[in-house]
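Student: A predicted structure for the sequence below; I have some questions about it.
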Amino acid sequence: MDHDAPSRVHARGAQSGALSSRFDAQQRSTDGDWRDHVATLDGPPVKLRTTVTEEHARSILSFNTSPDIGFDRSVNAYRGCEHGCIYCFARPTHAYHDLSPGLDFETQLFAKPDAARLLRQALARPGYVPQPIAMGTNTDPYQPIEHDWRLSRALLQVCLEANHPVTVTTKSDRILADLDLLRHLADRQLVAVSISVTTLDPRLATLLEPRAPTPMRRLTALEQLRAAGVPVHCAISPIIPAITDDGLEAIIARIAEIGIISVGYIPVRLPHEVAPLFREWLAVHFPDRAAKVMNIVRSMRGGRDNDPAFFTRMRPQGVWAELLQARFRTACRRAGLQPERFVLDCARFAIPADWPEAPAQRQLL
């Protein structure tokens, strides 16, 4: 037995507390939870439990000026994500709270119970100009805790009341619980949904995204949303070389069968602490090809684990990237699919007169 081989943390994506973060003054090597390493002290490990802490934020609407992102504002009712996707580019945000982007990110979660009220306040401010609000840009709005907190549903309700356009990105079929609201939003051209499908292999999905719904459940959600008249897009994201890329054509063929016509893909990105966590995951689950995977990733990212530059961060370069693009275009052409840009209606926006957050002068409009 190789005592130096990395051990596996079951039912979680990250395999450690983390590898020190950029904002950790003490440069700790664990996430501070004794249960993560209790096996080295007292025998069998204790099951890691998910905790949710209420966060009473002062605002909920975030704005960005990134030139290569298709939205300028977003809303996130949760911090951290129990899905535990090892590749999640949002993991580094937990470092701002002196928590690890590793196991803390998927076990120590935050919920903002005032999210709907704060959104009403933001929309009711004098001079506010509507543009689509993006939900799910940081952590998944339909991760498991949404079942109890229902914050994403409350945000959709606010958008419906104000006729405000919204986009939703998720990898969960839990979004179907809000199909009633999504139908009404879609009738007014106010919503578009994107669901990511990384692989059709349920076993591989369990390793990559241990607490996310299975690929088949996501395909079902895509089909049901389409049938309900909700504009829907399938994101094959991320594509991981030598791990998931061999399933690209099968995913495209499958979504074509269920009537989805809009599809896109994004090769894996490994910003900040995600890179060492991902390498650790490879060492645990795919030690035979870990070096190959990282070599291909670096070949697309200018010789680095990650390229943070605008535009090129979303458009990797090199032979492998060109081959992937050619495969994607060929598969889409055969299946009759194409990238589609959903245009949402901003002209309907109006503050309801019965909103307590609305200033009196806005209520009179």
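Tutor: Nice, thanks for sending it over. Numbers count the residues shown, from 1 in each chain.
Student: going forward, measure contacts between C-alpha atoms and count neighbours the same way
Tutor: OK.
Student: Pretty sure Thr137 sits against Ser74.
Tutor: Yes: using CA atoms under 8 Å, Thr137 is in contact with Ser74, at 6.9 Å.
Student: Second structure for comparison follows:
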Amino acid sequence: MAINGRGATGNRTSRRFGLPEREADGDWLDDREAVDGPPPGLKTTVTALTPRTIITYNKSPDIGFDRSINAFGGCEHGCIYCFARPTHAYHDLSPGLDFESRLFAKPDAPALLRRELMKPGYRVGPIAMGTNTDPYQPIEGEWRITRGILEVLAETGHPLTITTKTDRVMRDIDLLAPMAEKGLAAVALSVTSLTPEIARTIEPRAPRPERRLAAVRALRAAGVPTFVSIAPVIPAITDHEMEHLVEAAADAGAIGCFFIPVRLPHEVAPLFRAWLDAHFPDRAAKVMGIIRDIRGGRDNDPGFHSRMKGEGAWAELMRTRFHIACRRHGLVNRHVPLRTDLFRPPEGDQLRLF
């Protein structure tokens, strides 16, 4: 059942990490939602976490960074396709509605980052933000954790990249513009559809697409290298917009554009199927049929490299259309190298001698 203002249609649980699932036992709770509908007024709550470290390292060969920071756990944007949803199962919470409404914040992140950058063995490399959950989701307005992280990175001359689907990134342009001028920052705005009805359905609490494109224009005017991410592309729902999205990215002044076919790892696949049944029952079978064709006959392909681009005729058709559109609109997806030679570790209690 579709829930107004939310992406997931329910709170599907996970067996992978011990999250219990209620089994039908014949009482009235078995049919509660069918009779009464979902609980009204699902509110967002935020719990503070106190991790011991804040930089996460990876060795994945098909992504362009080896470290990242996630200021928040869960994401109120509610994007149904979000590949980060399964991470909520680590907290014994549902990757469904819990992921969108029971959030976690890491208020100590700036202090932890400062401490980690001070370690004698630290080797500088671009830090990616927004790789798991959005650093500028609504709760950032109150918690300002992303802002604090940027302040530490700006102070130390440390490079970073940001991926977001909100124009809230503009609140930190006073930090990003000077960093970009030094070759220390790049931003990607995610825009998956230009159709308001579709955008509201797949990303119910994210800003409208035109606001994100306006942010691209403003960032470029401030000198920040800015890309547009068409990720994910959902076949038979958003893939027909690919050429229009590339054109909109070029018109907004983006220096590049990229796309990724939809991925459905772990608990995301059944959540996505339930969402299709609620919002697009007329084409649910077609959508999943194309996804399985792209993913080698499965709902998801976890293999390195292939997971990011897909395989088969449908995936090749998407790539061909995308490259033609980029050439038509003059979008050359050049690499933007970020400088690492400007980094200076934070000062502790002992001031620098030189």
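Tutor: Good, I have the coordinates. Just so it is clear, the model here is predicted, and its values are computed rather than measured.
Student: okay, and the common contacts of Thr137 and Ser74 of the first structure?
Tutor: Here Thr137 of the first structure and Ser74 share no contacting residue, scored by CA atoms under 8 Å, 6 or more residues apart in numbering.
Student: mean distance, the strand ranked longest in the first structure to its aligned residues in the second structure?
Tutor: Determined from DSSP state E, the single longest strand within the first structure is strand 232-239. Taken over the aligned residues, the distance from strand 232-239 of the first structure to the second structure averages 0.5 Å (mean CA distance after the TM-score superposition for the first structure).
Student: Going toward the C-terminus from that strand, what's the next helix or strand?
Tutor: Along the chain past strand 232-239 of the first structure, the next helix or strand (assigned with DSSP states H and E) turns out to be helix 248-257.
Student: In the second structure, which residues correspond to that next one?
Tutor: Residues 242-251 of the second structure are where helix 248-257 of the first structure lands when matched by TM-score structural alignment.
Student: Let me know the secondary structure of the counterpart of Ala188 of the second structure in the first structure.
Tutor: Mapped onto the first structure by TM-score structural alignment, Ala188 of the second structure lines up with Ser194. The three-state label given to Ser194 of the first structure by DSSP: H, G, I helix; E, B strand; the rest coil is strand.
Student: So what does Val297 of the first structure match up with in the second structure?
Tutor: Match for Val297 of the first structure (TM-score structural alignment): Ile291.
Student: Next up, the contacts around its match.
Tutor: With CA under 8 Å, 6+ apart, Ile291 of the second structure has these contacts: Pro235, Val262, Arg298, Asp299, Asn300.
Student: how many other residues sit next to the nearest residue to Leu282 of the first structure once chain neighbours are set aside?
Tutor: Residue nearest to Leu282 of the first structure in three dimensions, not counting chain neighbours: Ala290, with 5.4 Å by CA to CA, 6 or more residues apart in numbering. Around Ala290 of the first structure there are 19 other residues, counting by other CA atoms under 10 Å.
Student: Please list the outside residues in contact with the match of helix 248-257 of the first structure.
Tutor: 191-194, 213, 227-228, 230, 233, 256-257, 321-322, 325-326, 329-331.
Student: Show me what counts as buried in that stretch.
Tutor: Met242, Glu243, Leu245, Val246, Glu247, Ala248, Ala249, Ala250 (16 or more other CA atoms under 10 Å).
Student: Stretch 213-221 of the second structure now?
Tutor: Leu213, Ala215, Val216, Arg217, Ala218, Leu219, Arg220.
Student: In CSV: these, plus distance to Pro39 of the second structure and secondary structure.
Tutor: Formatted as CSV, those follow (distance: CA to CA, whole Å; DSSP: H, G, I helix; E, B strand; the rest coil):
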residue, distance to Pro39 of the second structure, secondary structure
Leu213, 35, helix
Ala215, 35, helix
Val216, 38, helix
Arg217, 40, helix
Ala218, 40, helix
Leu219, 40, helix
Arg220, 43, helix
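Student: Now a PyMOL select for only the buried ones of the contacts of stretch 242-251 of the second structure.
Tutor: Those of those that count as buried under 16+ other CA under 10 Å are selected in PyMOL with:
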select buried, resi 191+192+193+194+213+227+228+230+233+256+257+322+325+326+331
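Student: Narrow the contacts of stretch 242-251 of the second structure to those in strands?
Tutor: Going by DSSP E, the strands hold Phe227, Val228, Ile230, Val233, Gly256, Cys257 from the contacts of stretch 242-251 of the second structure.
Student: Let me know whether the first one touches Gly256 as I believe.
Tutor: Which is Phe227 of the second structure. Yes: applying CA under 8 Å as the test, Phe227 of the second structure and Gly256 come out as touching, 4.9 Å apart.
Student: Give the aligned range of stretch 43-57 of the second structure in the first structure.
Tutor: With TM-score structural alignment as the criterion, stretch 43-57 of the second structure aligns to 49-63.
Student: average distance between the match of helix 248-257 of the first structure and the first structure?
Tutor: Looks like 1.1 Å for stretch 242-251 of the second structure (mean CA distance after the TM-score superposition for the first structure).
Student: Please tell me how far stretch 202-214 of the first structure is from the chain's geometric centre.
Tutor: 14 Å (CA atoms, centre = their mean, to the nearest Å).
Student: Nothing else from me, thank you.
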